[in-house]
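>>> Can you look at this prediction? I've put the sequence above it.
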Amino acid sequence: MSRHLAVLIASVALVAAGCGSSSDDESSATPAATASATPTVDLSNGCRPADKPAPKAPGKIKKPAEKLDKGKTYVATVSTNCGDFEITLDAKRAPKTGGSFKYLADRKFFDGTTFHRIVKDFVIQGGDPAGTGEGGPGYTVVEAAPSSLRYTKGVVAMAKTGTDPQGASGSQFFVVTGAGAAQLPPDYALLGKVTSGMDVVEKINGIQADPSTGQPAVTVLIESITVKAS
């Protein structure tokens, strides 16, 4: 079953008006007088070209038992063909979720995957080895999000299906890029918050995507994710 954000599927009508994709596509489909008069559209939004990676088989990954040390600071650097950004993991409020994320990053699980889903000014979503929204590491951890959590811009949390329990997560994560996600209930496990490189997140957010699936028009490659503790 797809690990897309369940509420996101239900909220397509709510967010579609803010995307403007349908009307833009229709207007740009008007035939030009000559081929040479057709403008060249840059779909990359300033990102370096990248080939779409082949799906990765996660193999047999043992479910981790490690948790983040609440006395340390953990920063995940997400390197993409659009630039780098940093996520400070919330070791105090989400030590189990962060521990699983670090466990996967240390094993280079995320390297060569993509941001496979973009809903403009809502979320960007990645971490799927299959690249379809249906993949994961083969295990699930559960850690309820703080009841006071609001998914405001820059917050990073974990995706789950509608049938998964509150706070369930595998490997797919999302970064909030707009105010609309603040309406979500605290069902999605907290990971942390973007503390550097929000301009890169905005660049990815601005890439044209299919309004029904969120599939970006160009590949947004996660080259690597590394986590350092201090």
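Perfect, thanks for sending it.
>>> contacts and neighbour counts: CA atoms only from here.
OK.
>>> Show me where the protein has its strands.
Applying DSSP state E to the chain gives strands spanning 74-80, 83-89, 113-119, 123-128, 141-142, 155-158, 168-169, 173-176, 190-196, 221-229.
>>> Nearest to residue 96, out of those?
Of all the strands of the chain, strand 141-142 sits nearest to residue 96, with 7.7 Å by CA to CA.
>>> tell me what that closest one is packed against?
In terms of contacts (3 or more CA pairs under 8 Å, 6 or more residues apart in numbering; DSSP states H and E), strand 141-142 is packed against helix 95-106, strand 168-169.
>>> buried sites along the first one?
This means helix 95-106. Judged by neighbour count using 16 or more other CA atoms under 10 Å, the buried positions of helix 95-106 are 95, 96, 97, 98, 99, 100, 101, 102, 103, 104, 105.
>>> other SSEs contacting that helix?
Packing partners of helix 95-106 (3+ CA pairs under 8 Å, 6+ apart): strand 141-142, strand 190-196, strand 221-229.
>>> Which of those strands sits closest to residue 207?
strand 221-229 (12.7 Å).
>>> Residue 193: which of the buried residues of helix 95-106 is nearest?
Checking these against residue 193 with CA to CA, the nearest one is residue 98 at 11.5 Å.
>>> now the strands of the chain as JSON lines including distance to residue 149 and mean neighbour count?
As requested, those are exported to JSON lines (distance: least, CA to CA, whole Å; neighbours: other CA atoms under 10 Å):
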{"stretch": "strand 74-80", "distance to residue 149": "20", "mean neighbour count": "21"}
{"stretch": "strand 83-89", "distance to residue 149": "15", "mean neighbour count": "21"}
{"stretch": "strand 113-119", "distance to residue 149": "21", "mean neighbour count": "26"}
{"stretch": "strand 123-128", "distance to residue 149": "16", "mean neighbour count": "26"}
{"stretch": "strand 141-142", "distance to residue 149": "16", "mean neighbour count": "17"}
{"stretch": "strand 155-158", "distance to residue 149": "10", "mean neighbour count": "26"}
{"stretch": "strand 168-169", "distance to residue 149": "15", "mean neighbour count": "24"}
{"stretch": "strand 173-176", "distance to residue 149": "13", "mean neighbour count": "26"}
{"stretch": "strand 190-196", "distance to residue 149": "8", "mean neighbour count": "22"}
{"stretch": "strand 221-229", "distance to residue 149": "23", "mean neighbour count": "19"}
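>>> Please compare the first structure with the one that follows:
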Amino acid sequence: MKKAEIHTKYGVMKIDFFEKDAPGTVKNFIDLASHGYYDGLTFHRVIPNFVVQGGCPNGIGNGGPGYTIKCELDGENQYHDRGVLSMAHAGRNTGGSQFFICHNRDNTKHLDRNHTVFGKVVEGLDIIDQIKQGDKMDKVVIID
């Protein structure tokens, strides 16, 4: 099972992917990360007690990789709990590179089966709470 590390100035968040539930989304994230796409990008949207969002090449939430991917909403792990990675989009099947990490379950229930959950932070959960708008992802590393 492939895993990832998101390196920040606060430390490393270790990610387990939900390949069974969101194979296309996981593949897309791995492909982008393997080519250095996320390295140096900012967390352009931080809403306390909700999410931290990154993956926009423009740094303001309006960009992507130049293509879109389909939502994968039918898997077992489509619940937005603390630490969950999920695809951001501007409407069904419009995701690309932007993703968010959930702060908690209380304020994210409405996202279930509307945004594709594709992984979860399994180490470094405290880092989510430290990230501020404009902080960078130093690098995203894929672990085989």
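Everything's here; your move. None of these values were measured; they are calculated from a predicted model.
>>> sorry, back to before: include distance to residue 14 of structure 1 when you put the strands of structure 1 into TSV, please.
Converted to TSV, the strands of structure 1 look like this (distance: least, CA to CA, whole Å):
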stretch	distance to residue 14 of structure 1
strand 74-80	29
strand 83-89	28
strand 113-119	11
strand 123-128	14
strand 141-142	29
strand 155-158	20
strand 168-169	25
strand 173-176	16
strand 190-196	24
strand 221-229	28
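>>> Of all those, which one comes closest to residue 10 of structure 1?
Nearest to residue 10 of structure 1, of those and by CA to CA, is strand 113-119 at 13.0 Å.
>>> which residues in structure 2 does the closest one match up with?
Aligning strand 113-119 of structure 1 against structure 2 (TM-score structural alignment) gives residues 41-47.
>>> what does the matching stretch rub up against?
With CA atoms under 8 Å, 6 or more residues apart in numbering as the test, stretch 41-47 of structure 2 has contacts from 51-57, 59-61, 131-138.
>>> switch to 10 Å and redo it
With CA atoms under 10 Å, 6 or more residues apart in numbering as the test, stretch 41-47 of structure 2 has contacts from 51-61, 98-103, 128-129, 131-140.
>>> which ones are touching the most centrally placed residue in structure 2?
Central residue of structure 2 (CA atoms, centre = their mean): residue 99, 3.4 Å from the mean position. By CA under 10 Å, 6+ apart, the contact list for residue 99 of structure 2 reads 29, 43, 51-56, 85-89, 115-118.
>>> 6 Å instead?
The neighbours of residue 99 of structure 2, taking CA atoms under 6 Å, 6 or more residues apart in numbering as the test, are 53, 54, 86, 87, 88.
>>> Map the third one onto structure 1.
It refers to residue 86 of structure 2. Under the alignment (TM-score structural alignment), residue 86 of structure 2 maps onto residue 157 of structure 1.
>>> what separates its match from residue 16 of structure 1, distance-wise?
The gap separating residue 157 of structure 1 from residue 16 of structure 1 is 22 Å, by CA to CA, to the nearest Å.
>>> got it, and residue 125 of structure 1?
Taking CA to CA, one finds residue 125 of structure 1 at 17 Å from residue 16 of structure 1.
>>> So which of the helices and strands packed on helix 95-106 of structure 1 is nearest residue 77 of structure 1?
strand 221-229 (5.3 Å).
>>> what packs against that closest one?
Under the contact criterion of 3 or more CA pairs under 6 Å, 6 or more residues apart in numbering; DSSP states H and E, strand 221-229 of structure 1 touches strand 74-80, strand 113-119.
>>> what's the spacing between it and its chain's center?
Strand 221-229 of structure 1 sits 13 Å away from the centroid of its parent chain (CA atoms, centre = their mean, to the nearest Å).
>>> Could you check the angle it makes with strand 113-119?
Taking axes from the mean of the first three to the mean of the last three CA atoms, to 10 degrees, strand 221-229 of structure 1 and strand 113-119 form an angle of 100 degrees between their directions.
>>> now, which of the buried residues of helix 95-106 of structure 1 sits nearest residue 82 of structure 1?
Comparing the buried residues of helix 95-106 of structure 1 against residue 82 of structure 1 with CA to CA places residue 105 closest, at 19.2 Å.
>>> if I pick the closest one, what's in contact with it?
By CA under 6 Å, 6+ apart, residue 105 of structure 1 lies in contact with 225, 226.
>>> Ok, residue 197 of structure 1 next?
Residue 197 of structure 1 is in contact with residue 85, counting by CA under 6 Å, 6+ apart.
>>> Just give me the match in structure 1 for residue 135 of structure 2.
In structure 1, residue 135 of structure 2 lands on residue 220 (TM-score structural alignment).
>>> picking up where we left off before, the helices and strands packed on strand 221-229 of structure 1: which one's closest to residue 196 of structure 1?
strand 74-80 (9.2 Å).
>>> coming back round to it: okay, the helices and strands packed on strand 141-142 of structure 1 in a markdown table with distance to residue 180 of structure 1 next?
Listed next are those as a markdown table, based on distance: least, CA to CA, whole Å:
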| stretch | distance to residue 180 of structure 1 |
| --- | --- |
| helix 95-106 | 24 |
| strand 168-169 | 22 |
